[in-house]
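Asker: predicted model and sequence follow; I will ask about them next.
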Amino acid sequence: MNNLFKDMLAEHFEQEIYDFLQDHIMNNYDQYDLTRRANEVNEVLEASLDLAEVLRVYNIKQDGSDVAFNMLVSCDIEIGDYFAGENITESVCQWFELSCSAVLENATLTDFSIDGIEAYNK
């Protein structure tokens, strides 16, 4: 069932997941210590999502047609710094756990929403 959910999410909501993560990262990058995995960037002055991949869907709970679940997403984030008149950028990986909900009817997910987000690895 987990792979079925993962496939449905990738097929129907990939762009929505990407857009949510992009917006969250651009507006909240200072909440995460992204320099921990960086080699060149010392202070993150900007960040944007480069790539997002759903790794797994778990903790699925269904009540009638309403479904709640968690999703683990690996994100490649482009971070940037400015030093001595030069822009410095590099890509770092950050995993996020998304709390999601949807409606499952006729083997199709609808009304998908991301209800919460937390850093999975710190």
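Answerer: Looks like it came in fine.

Asker: from now on I want contacts and neighbour counts done on CA atoms only, so please keep to that.
Answerer: Fine.

Asker: give me the neighbour count for residue 7.
Answerer: Residue 7: 16 surrounding residues under other CA atoms under 10 Å.

Asker: in the protein, which spans are helices?
Answerer: Under the criterion DSSP state H, the chain contains helices at 2-28.

Asker: that one: strands as residue ranges?
Answerer: Counting by DSSP state E, the chain has strands at residues 46-63, 66-83, 86-105, 108-119.

Asker: which residues does the third one contact?
Answerer: Put plainly, it is strand 86-105. 34, 37-38, 40-41, 65-82, 109-122 (CA atoms under 8 Å, 6 or more residues apart in numbering).

Asker: could you flag which of the residues you listed are buried?
Answerer: 34, 38, 41, 67-81, 109, 112-114, 117 (16 or more other CA atoms under 10 Å).

Asker: take this one as well and set it beside the first:
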Amino acid sequence: MGKSAFEGELDRSCYNKLYKEMQKYIEDNCDSIEFHRKSNFVREVQFASLEEMGIERVTKIQQNDDNLTFNVIVSCDIEIEETVSRNRETDGVNQWFIASCSADFDGELKNFKVNDIGAYN
């Protein structure tokens, strides 16, 4: 199934900013997001890095004049790691997140902002 026109515009004009916000969230919260439950090797996540991100769908689009609020569901491939007795263990895991976003729209998306991010289960 193809992307909607809105998803295409979001992907084109806001992907990089969304990626940076997601990367920061993952790095800052790697110890509280339960990545270790998805890993065969890493038991205590000490570092996590976003490797790849895909926009899966956009939901709850609400418009008030030119201002839009919406949720973006993303699939993220993440590398996690820990060091135990000088041995570095790494693993790749996949996690979906939901980002609550806002933007102005006057034919194109402007002033895109990520307001909140959480795990999507």
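Answerer: That came through, no problem. Note that this is a predicted model, so its numbers are computed, not measured.

Asker: export the strands of the first structure to CSV and tack on distance to residue 3 of the first structure?
Answerer: CSV is the format used below for those (distance: least, CA to CA, whole Å):
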stretch, distance to residue 3 of the first structure
strand 46-63, 8
strand 66-83, 12
strand 86-105, 15
strand 108-119, 14
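
Asker: quick one, which of these is nearest to residue 8 of the first structure?
Answerer: Smallest distance to residue 8 of the first structure across those (CA to CA): 7.2 Å, for strand 108-119.

Asker: center of the second structure, which residue is that?
Answerer: Nearest to the geometric centre of the second structure sits residue 22, at 4.1 Å (CA atoms, centre = their mean).

Asker: what residues are up against it?
Answerer: Residues counted as contacts of residue 22 of the second structure (CA under 8 Å, 6+ apart) are 50, 117.

Asker: hmm, 10 Å instead?
Answerer: Residues near residue 22 of the second structure by CA atoms under 10 Å, 6 or more residues apart in numbering: 16, 28, 49-50, 53, 74, 76, 97-99, 114, 117-118.

Asker: and if you look at residue 49 of the first structure?
Answerer: Counting by CA under 10 Å, 6+ apart, residue 49 of the first structure touches 18-19, 21-26, 75-79, 91-93.
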